[in-house]
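Asker: Next comes the sequence, and after it the predicted model I'd like to discuss.
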Amino acid sequence: MNLWMRKIAVALIAVLTFGLYTPTYLIADEENNEVVSPKGHDHSEIDVEVVSNEDDEDIDVISTFTEKAKQQSLTKFGPKISEKVEVEFNQIILPKIEQALVTILENEDTSYVSITEQPSNGYGERIFNIYNELTKEDIAKFHVRRDNRPLEGYWFNFHYHVKEDNFETHYTLGEIYWDKNTPPKWMA
């Protein structure tokens, strides 16, 4: 088990048990890179359980963020737009948002990462931002833009930006066709 994974496991168990129990079998002897066992017992089975629990926690974080992203998107659309594009959004855009979240959060400490609660209304593009609660810095910004293509009509262009390139590059998630008529304002 990597050193940082052991530290996270110790911290999580300590927090979950309110500090009443600290798993000493996970504390590493840093000089020898070995796990210290208090009574000489073999704890390899326990190590495997901890790794699988952390994998489950990563999946839970992604599924939680995906569910919040869906809620924020439907809030942004409002009832008039949601009625028409919700099915297509759930089938095409939402899985791509989930993939983007996995990519974005793989290098982040997810215990301090949150999603903004209020999408922009009117004609604003913001659906939600992913940000670090400690530094208050944005990690990624998820947007939807209205595109009016001549002779085609209106399209909703879903994309995101990341802090690595100073939020300049558009990473496209997909598009949903609206109609030739102008869509209502967001959250209407």
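Answerer: Everything's here; your move.

Asker: rest of the way, CA atoms for contacts and neighbours
Answerer: OK.

Asker: all helices of the chain, in order?
Answerer: With helices called from DSSP state H, the chain shows them at 3-16, 44-88, 94-105.

Asker: Kindly reformat those helices as CSV containing mean neighbour count and distance to residue 181.
Answerer: Below are the helices of the chain laid out as CSV (neighbours: other Cα atoms under 10 Å; distance: least, Cα to Cα, whole Å):
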stretch, mean neighbour count, distance to residue 181
helix 3-16, 15, 52
helix 44-88, 16, 12
helix 94-105, 17, 25
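
Asker: Among the ones you listed, which comes closest to residue 152?
Answerer: Nearest to residue 152, of all the helices of the chain, is helix 44-88, at 17.0 Å by Cα to Cα.

Asker: what packs against the closest one?
Answerer: Here helix 44-88 touches helix 94-105, strand 113-115, strand 126-132, strand 171-179, going by 3 or more Cα pairs under 8 Å, 6 or more residues apart in numbering; DSSP states H and E.

Asker: again, only this time at 10 Å
Answerer: Packed against helix 44-88, as judged by 3 or more Cα pairs under 10 Å, 6 or more residues apart in numbering; DSSP states H and E, are the following elements: helix 3-16, helix 94-105, strand 113-115, strand 126-132, strand 138-149, strand 171-179.

Asker: Tabulate those (CSV), appending distance to residue 51.
Answerer: Below are the helices and strands packed on helix 44-88 laid out as CSV (distance: least, Cα to Cα, whole Å):
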stretch, distance to residue 51
helix 3-16, 8
helix 94-105, 18
strand 113-115, 21
strand 126-132, 24
strand 138-149, 26
strand 171-179, 31
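
Asker: try this one next to it:
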Amino acid sequence: MKKWLQKTLVITVALLTFGLITPNHEIWDALENGHGNNGSSDSTIQSNASNEQVTTVVEDGYAIEQSEDKQDLDSILFAAKEQSYIKFGPRIAPVIGQEFEEKIFPKLEEVITMTLSSLDEDSIKYLAITDRPSGQYGEKIFHISDGTSGKDLIRFHVRTEKRPQDGYYYNFHYHTSKDKFVAHHSLGDIFYSKNTPPKWLS
């Protein structure tokens, strides 16, 4: 076999496998000397099989790592939506549910994703989300906190606002630990009715 073709094959294999599979010299011996004997081709096949197995293990390990991160995010987003509907209760949810899904939740999801992307892997594993939205006319929907220290990272709230001539609106917003929860970061407003809305959780 010509040297330039041999070098091209070596480089191609190295690039395609990111260096995980190294070319076996027995392959080149077999190609240069014809097919070689059965013993050498068997060992080449065994060697290639073991190399492929290593590659699979590495790739599977990466896939598991990726899916665990996604699973953490998915479980937090699922809990966030669940807590929101618990707060709305069966009387408010049918009125604002669809608009919440279309208008508010995608923004809420974006904020959670950005917050989690700024954390390291260990911190993400120990995140906690509160499971008791406030009732009556309280604003709290849920808080996401560092599970080890117990300190809140981000707080999601909804405020009932009465606007003269317009009626009642729900203002969805959040607060972050970056500014010590002082600023209101708006996610959007949803109109409820001109009539007084029921209490949360009712």
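Answerer: That came through fine. Worth saying up front: this structure is predicted, and the values here are computed from it rather than measured.

Asker: Report the TM-score for the pair.
Answerer: With the length set by TM-score structural alignment, normalised by the length of the first structure, the two chains reach a TM-score of 0.73; 149 aligned residues with a Cα RMSD of 1.9 Å.

Asker: related to what we said a few turns ago, would you mind telling me which of the helices of the first structure is nearest residue 145 of the first structure?
Answerer: helix 44-88 (11.6 Å).

Asker: which bit of the second structure covers stretch 12-29 of the first structure?
Answerer: Under TM-score structural alignment, stretch 12-29 of the first structure corresponds to no residues of the second structure.

Asker: just stretch 85-101 of the first structure next, same as before
Answerer: Mapping stretch 85-101 of the first structure onto the second structure (TM-score structural alignment) gives residues 96-112.

Asker: Could you check how far the matching stretch is from the centre of its chain?
Answerer: Offset of stretch 96-112 of the second structure from its chain centre (Cα atoms, centre = their mean, to the nearest Å): 16 Å.

Asker: and it, how far apart are its ends?
Answerer: Start to finish, the residues bounding stretch 96-112 of the second structure are 21 Å apart (Cα to Cα, to the nearest Å).

Asker: How about stretch 178-188 of the first structure?
Answerer: End to end - Cα to Cα - stretch 178-188 of the first structure spans 15 Å.

Asker: One more: stretch 92-108 of the second structure?
Answerer: End-to-end distance (Cα to Cα), stretch 92-108 of the second structure: 19 Å.

Asker: Give me the residues contacting it.
Answerer: With contact meaning Cα atoms under 10 Å, 6 or more residues apart in numbering, stretch 92-108 of the second structure is reached by 77, 80-81, 84-88, 111-114, 156, 170-174, 186-193, 197-202.

Asker: One more pass at 8 Å, please.
Answerer: By Cα atoms under 8 Å, 6 or more residues apart in numbering, the surrounding residues in contact with stretch 92-108 of the second structure are 81, 85, 172, 187-188, 190-192, 197-198, 200.

Asker: Who wins on neighbours among those residues?
Answerer: Comparing these by number of neighbours (other Cα atoms under 10 Å), residue 172 comes first, having 23 neighbours.

Asker: Per the alignment, that one pairs with which residue of the first structure?
Answerer: With TM-score structural alignment as the criterion, the equivalent of residue 172 of the second structure in the first structure is residue 158.

Asker: That match contacts residue 147, doesn't it?
Answerer: No: Residue 158 of the first structure lies out of contact with residue 147 (Cα atoms under 8 Å); the separation is 10.4 Å.

Asker: now residue 84 of the second structure: how far from residue 129 of the second structure?
Answerer: Residue 84 of the second structure sits 12 Å away from residue 129 of the second structure, going by Cα to Cα.

Asker: Any chance you could list residues touching both of these two?
Answerer: Jointly contacting residue 84 of the second structure and residue 129 under the rule Cα under 8 Å, 6+ apart are residue 142.

Asker: Neighbours of residue 151 of the second structure, how many?
Answerer: Neighbour count of residue 151 of the second structure, defined by other Cα under 10 Å: 13.

Asker: do the same with the one 3 residues further on
Answerer: As a burial measure, residue 154 of the second structure scores 22 neighbours (other Cα under 10 Å).

Asker: excluding its backbone neighbours, what's nearest the aligned residue in the first structure for it?
Answerer: When the first structure is aligned by TM-score structural alignment, residue 154 of the second structure is paired with residue 140. Leaving aside its sequence neighbours, residue 140 of the first structure sits nearest to residue 162 (Cα to Cα, 6 or more residues apart in numbering; 4.4 Å).

Asker: Count the neighbours of the one you found for me.
Answerer: 19.

Asker: how about it, what does it touch?
Answerer: Each residue near residue 162 of the first structure by Cα under 8 Å, 6+ apart is listed here: 104, 139-141, 168-169.

Asker: Please point out which parts of stretch 127-134 of the second structure sit buried.
Answerer: Residues 127-130, 133-134 are the ones in stretch 127-134 of the second structure that count as buried (16 or more other Cα atoms under 10 Å).

Asker: ok, now stretch 131-151 of the first structure?
Answerer: Buried residues in stretch 131-151 of the first structure, counting neighbours by 16+ other Cα under 10 Å, are found at 131-132, 138-146, 148.

Asker: If anything else comes up later, I'll come back, but that's it for now.
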